[in-house]
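1. based on what follows, work out the 3D shape:
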Amino acid sequence: MLGGLWGIITTIVVGLILGVIGRMIAPGDQKIPMWLTIVVGIVAAFIGNWLAGVFGVRDTAGIDWIRHAFQVGAAIVGVIAAAAIYAKIKGGHRAAT
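-> Just a heads-up that it's a prediction; the model follows:
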């Protein structure tokens, strides 16, 4: 039980970092709030873990570089998608100037 909870906590912490990395690596200017970047990173951490499990590389000896690559890739895609969606939503609700 505690191992599963610890895994979730570490995934969330890694997700915070992943969101920022994804935002820095993603091409273009990402005009999304930091809270959305963090949420994208957390989701990307879970998706990256899942993908690593699908490919059989979730748990390896030493540092799980391949799993982290899946996580960073998911974060980059997530930040790009979130920026596009956020721009459409925000663009539709602009106040008159």
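2. please count neighbours and contacts with C-alpha atoms only from this point.
-> OK.
3. elements contacting the host helix or strand of Gly15?
-> For Gly15, the element it lies in under DSSP states H and E is helix 2-25. Using 3 or more C-alpha pairs under 8 Å, 6 or more residues apart in numbering; DSSP states H and E, the elements in contact with helix 2-25 are helix 34-54, helix 65-92.
4. one more to put side by side:
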Amino acid sequence: MLGLIVSLIVVGLIAGALARLLVPGKQDIGILPTIVVGIVGSFVGGFLGYLIFHKDKANGFFQPSGIVGSVIGAIIVLLIYVRVSGRHTVRH
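-> Next up, the predicted model:
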């Protein structure tokens, strides 16, 4: 159980950091929200992968497709987060 939690944190950190690198603009979030975005993105990516390909984690937890799905899910979650919590800027 502890290994699963550590794995989720590590994958969440990697996926969240890659999502922040790939999404243009500045995101004013720290390391903990980055990990949360990555973990939620992993679930989103896994759910979308299941809907599209009808596969689940029976083939193993760490797979290249799972990491890619986690990053794609984290990008989706980060874009939603940026849109929802976007600052109200004044444009002239």
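5. just the helices and strands packed on helix 2-25 of structure 1: most buried one?
-> Most buried of the helices and strands packed on helix 2-25 of structure 1 by mean neighbour count (mean count of other C-alpha atoms under 10 Å) is helix 34-54; its value is a mean of 21.
6. who touches that helix?
-> 11-20, 22-23, 58, 66-75, 78-79, 82 (C-alpha atoms under 8 Å, 6 or more residues apart in numbering).
7. columns distance to Gly4 of structure 1 on top of the helices and strands packed on helix 2-25 of structure 1, output as CSV?
-> As requested, these are exported to CSV (distance: least, C-alpha to C-alpha, whole Å):
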stretch, distance to Gly4 of structure 1
helix 34-54, 13
helix 65-92, 18
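8. what about Ala83 of structure 1, distance to Trp65 of structure 1?
-> Plainly put, Ala83 of structure 1 is 27 Å away from Trp65 of structure 1 if you go by C-alpha to C-alpha, to the nearest Å.
9. ok, now Ala87 of structure 1?
-> Taking C-alpha to C-alpha, one finds Ala87 of structure 1 at 33 Å from Trp65 of structure 1.
10. likewise Ile21 of structure 1?
-> From Ile21 of structure 1 over to Trp65 of structure 1 (counting by C-alpha to C-alpha), the distance is 15 Å.
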